[in-house]
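Trainee: coordinates for the following, if possible.
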Amino acid sequence: MLVIVGIVLFFVGLLLSIAWHELGHLLTAKMFGVKVTQYMVGFGRTVWSRKTAETEYGVKLIPFGGFIRMIGMFPPKRDEEYGRTASSAPWRVMIEDAREAAAEEVTPEDAHRQFYQRKPWKRIIVMAAGPIMNLILAVLIFAGILMGYGKAELTTSVSSISECVVSADAQDKGTCPPGAPPSPAAAAGFRPGDKIVEFDGKPYGSWTELQKAIRGSAGSVPIVVERGDQRLTLHADLIQDRQPALDDPKRTEVVGFLGLSPDQVMVRQDVGGVVRTIGGFVSLTAQKIVELPQRVPDLISAIGGQERSADSPVGIVGASRIGGEVLSMDQVSVGARLITMLNLLAAVNLSLFVMNMLPILPLDGGHIAGALWESVRRGFAKLVRRPDPGPFDTARLMPLAYGVTLIFIAYSLLVLVADVVNPVTLM
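Mentor: So this is what the prediction gives:
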């Protein structure tokens, strides 16, 4: 039951994120006098709608996105008064059909309220407002969690000790095989709760730096720990073992091995910590989006029955399922579950921001790039005293937009099938 509730709650959160995105476009378009005829969440057949003044607000059947419809997205042809240039080329048909569809919505009384007529900086604001709304929502959620609840940070205190040495290449890393030697930490007498204050004669207050020192050491090393009110010196004989690399867990390397895991605590972040953390999230999100084409073989393999990696791309269905799984976790508190769901929702909004800012049509970033190019062209023409080249004709890029749309649809269907037949799980 909790899984279903979690799926519904997270799905509603995703729909609200989409509506929030489109609200940014809607408000800024109206602010600059552009006529908006539709504000819709979803695609396909209209399930519910209500018209207020000049705009129809509604919900459509397929809840995988949303849109607003502004009049005059494309400028008219330069040679419009001389008649239409006939051409049977498929790309020319696409261009002219898109231009005609946009022109049909323009009535004489609204001829001055078309999108293409606005200055480039205004069009940039309108198109960037949607992704920025997602960024604002993600920042607010992340900031609230980081400043109010905290961020998990590893400490130099010991959480658990490995009983034996098990190589990273072993099939079952959770058990000690017969004859496996005890880990250096176990042999040295480490206990959970010990706080490491010195390693090989040097003080360490950060797990990151201590971990690097451990991995770069071998042989007998004195380690000073605080155990209750006592300060003890333990002697561990570090060995060289193959372990996952810090920069790429999928790769292994031979490093010094002690055999313990650090404890972690929740640390509330200040404004600087929030900025650094969210900046890291944005960078990681951009990296994952760039890697999306590389994940196609993994998705196909997952559909075929192979194990699906935890960082595999997921769609609305997969993300909602993860949300349901999070809410049903009995081993963690209700508060921690809600925090995790909010983190997931913020991460989705961050992905929507980064994805939509890509400078390709039909994404918002494609329209932004077109307006920027128009500004550059007009500025250059003015500088060299040439005639104004006029608005940039984004209609000419519609064949590319259609191609990108087909790729997005195909990728989305691939992810959807993977989410249904072999979903990403946290358990």
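Trainee: from now on I want contacts and neighbour counts done on CA atoms only, so please keep to that.
Mentor: OK.
Trainee: so how far is Ile132 from Ile368?
Mentor: 13 Å (Cα to Cα, to the nearest Å).
Trainee: go on, Leu416?
Mentor: 26 Å.
Trainee: likewise for Leu246?
Mentor: Separation of Leu246 from Ile132 (Cα to Cα): 33 Å.
Trainee: more neighbours: these two, which one.
Mentor: Ile132 (22 against 12; other Cα atoms under 10 Å).
Trainee: now name the helix or strand holding the more buried one.
Mentor: helix 120-148 (DSSP states H and E).
Trainee: stretch 63-77: which residues count as buried?
Mentor: 63-76 (16 or more other Cα atoms under 10 Å).
Trainee: quick one: contacts of that stretch?
Mentor: With Cα atoms under 8 Å, 6 or more residues apart in numbering as the test, stretch 63-77 has contacts from 15, 18-19, 22, 25-26, 29, 34-43, 99, 102-103, 105-106, 113-117, 316, 391-395.
Trainee: let's see it at 7 Å
Mentor: Contacts to stretch 63-77, defined as Cα atoms under 7 Å, 6 or more residues apart in numbering, come from residues 18, 22, 26, 34-43, 99, 102-103, 105-106, 114-116, 391, 393-395.
Trainee: would you do the same for the sequence below? I want to compare the two.
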Amino acid sequence: MTALAFIVGVVLLVVGLAVSIALHEVGHLVPAKLFGVRVGQYMIGFGPTLWSKRIGETEYGFKALPLGGYISMAGMYPPSSDDTDAGRPRGRMRAMFATMVQDARAANDETLVGVEDRVFYKLSVWKRVVIMLGGPVMNLLLAIVIFTVLASGIGVQTATTTLASVNECVISADAGRTDCVASDPAAPAAEAGVLPGDVLVSVDGTPVSTFADASAIIQDSPNQALSIVISRDGAEKTLSITPALTTRAVTDDLGRAVVGDDGAVQTEEVGFIGVGAQTALVAQPVWVGTEMTFERLGAVAGVMTQLPVRVYETAVDLFTGQERDPNGPLSVVGAGRLAGDIAAVDAPIQNRAAGILELLASLNIALFVFNLIPLLPLDGGHVVVALWDGIKRFWARLRNRVSTPVDATKLVPVTLVVVVLLVGMGGILVLADLFNPISIV
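Mentor: As a prediction, the model looks like this:
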């Protein structure tokens, strides 16, 4: 049963990624057609074509390697010019790059036949930018939709006002133990008669709807008597509880202990009554999904800005056997393994569905950020080319001259280097995900 659940989780993620890629390409396709560009192909995947169908002037289909997708637009670049450096002395490397540029120009020229007025490079700058940003923006919108379904439809795991546990005593965070001893003072809640299953109604006259609301008041009120109203068996009861002053570890937004420059865990003094809350999936307001998206966007962008360093660290962890950073980069293989692990855990199906949806939303955010990197062949690289062309046109107008379109085929050698680097980094991540995977336990 666990193996079957693992497979189901992997399949669900693969299907979700396929839909994400398809919608990414739709984000390019729709504005391209609206602006009159001839689109010859809309393909999901690369390599040999498995299935295709022509509708109008566009061939839609699936290819053998589901590692991305593309649309083929007429005239991505201007036609080949007559200026050539044929006959000039050149080394072997320069000759190879020159051949690559000529091949790219020849392939581009084929798309210009019969559609000279429906080509991409002749569009205004803003239209080209809209077309190229359409794909990444579609991934961002999909992430917002998924996080909204997750937060408002399924709910977010939240500590409720129903108490799950009541501590017997107060143990300082630096005591180095978890069991009570005779010298430990009794926990204020236990001393006041609080029991597991009680529901917090108000603290110090303030109604509380979440455990976090109650905790904030209690932690800010050490050694101050508080009037706490609880509900037990349908009846309300008012208790007077004085939070004890105790030391606890400082945690970040993810609940992890904050470590100082000296390597020691940072601590703070807070009020404490010794209760733990039950957790449940609680539906959030509809705007929370968007907030979650942009919070995750910042974290993913931070990883992307350090991608080469993060991949290097992943490679070091792979060869040394060290545990990987759970917030580090991963490949599609790693994402599939995580989805399988989430689906196979012993938890309610709602929790497992929420975990897979959160993973899929995060991958869409990664696709959004990754495709904005200003390097060809990524969408961000095409945006830079369009902006550079716009600057050239503007400068030419100021000088009463005619600007020639930017010929991005000259950047094919640079594009090849970028592709090789991306394939290399992807290969390292795949190996790491196979032999040193990130674990959710």
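Trainee: so after superposing, what's the score?
Mentor: The TM-score (TM-score structural alignment, normalised by the length of the first structure) is 0.82; 418 aligned residues with a Cα RMSD of 3.5 Å.
Trainee: sorry, back to before: what range does the helix holding Ile132 of the first structure cover in the second structure?
Mentor: Taking TM-score structural alignment as the measure, the second structure aligns residues 125-153 with helix 120-148 of the first structure.
Trainee: please identify the buried residues of the matching stretch?
Mentor: 125, 127-153.
Trainee: number of residues surrounding the residue lying closest to Gly153 of the second structure once chain neighbours are set aside?
Mentor: What sits nearest to Gly153 of the second structure in space, not counting adjacent residues and going by Cα to Cα, 6 or more residues apart in numbering, is Ala283, at 6.3 Å. Neighbours of Ala283 of the second structure under the rule other Cα under 10 Å: 18.
Trainee: cool, Pro405 of the second structure as well?
Mentor: 18.
Trainee: so it, which state does it fall into?
Mentor: coil (DSSP: H, G, I helix; E, B strand; the rest coil).
Trainee: tell me the counterpart of it in the first structure.
Mentor: So Pro405 of the second structure corresponds to Pro391, using TM-score structural alignment.
Trainee: wait, isn't that match in contact with Glu374?
Mentor: Yes: proximity of Pro391 of the first structure to Glu374 meets the contact threshold set by Cα atoms under 7 Å, at 6.1 Å.
Trainee: out of the buried residues of stretch 63-77 of the first structure, which comes closest to Gly189 of the first structure?
Mentor: Phe64 (55.7 Å; Cα to Cα).
Trainee: translate the closest one into the numbering of the second structure.
Mentor: Structural alignment (TM-score structural alignment) places Phe64 of the first structure against Leu67 in the second structure.
Trainee: ok but its match is inside a strand, no?
Mentor: Yes: under three-state DSSP, Leu67 of the second structure falls within a strand.
Trainee: could you measure from it over to Ala22 of the second structure?
Mentor: For Leu67 of the second structure, the distance to Ala22 of the second structure - Cα to Cα - is 11 Å.
Trainee: run through the helices of the stretch 301-441 of the second structure in chain order.
Mentor: Ranges of helices within the stretch 301-441 of the second structure are 307-320, 332-344, 349-371, 379-398, 412-435, based on DSSP state H, counting those that start in this stretch.
Trainee: what's the fourth one packed up against?
Mentor: Under the contact criterion of 3 or more Cα pairs under 7 Å, 6 or more residues apart in numbering; DSSP states H and E, the helices and strands touching helix 379-398 of the second structure comprise helix 125-148.
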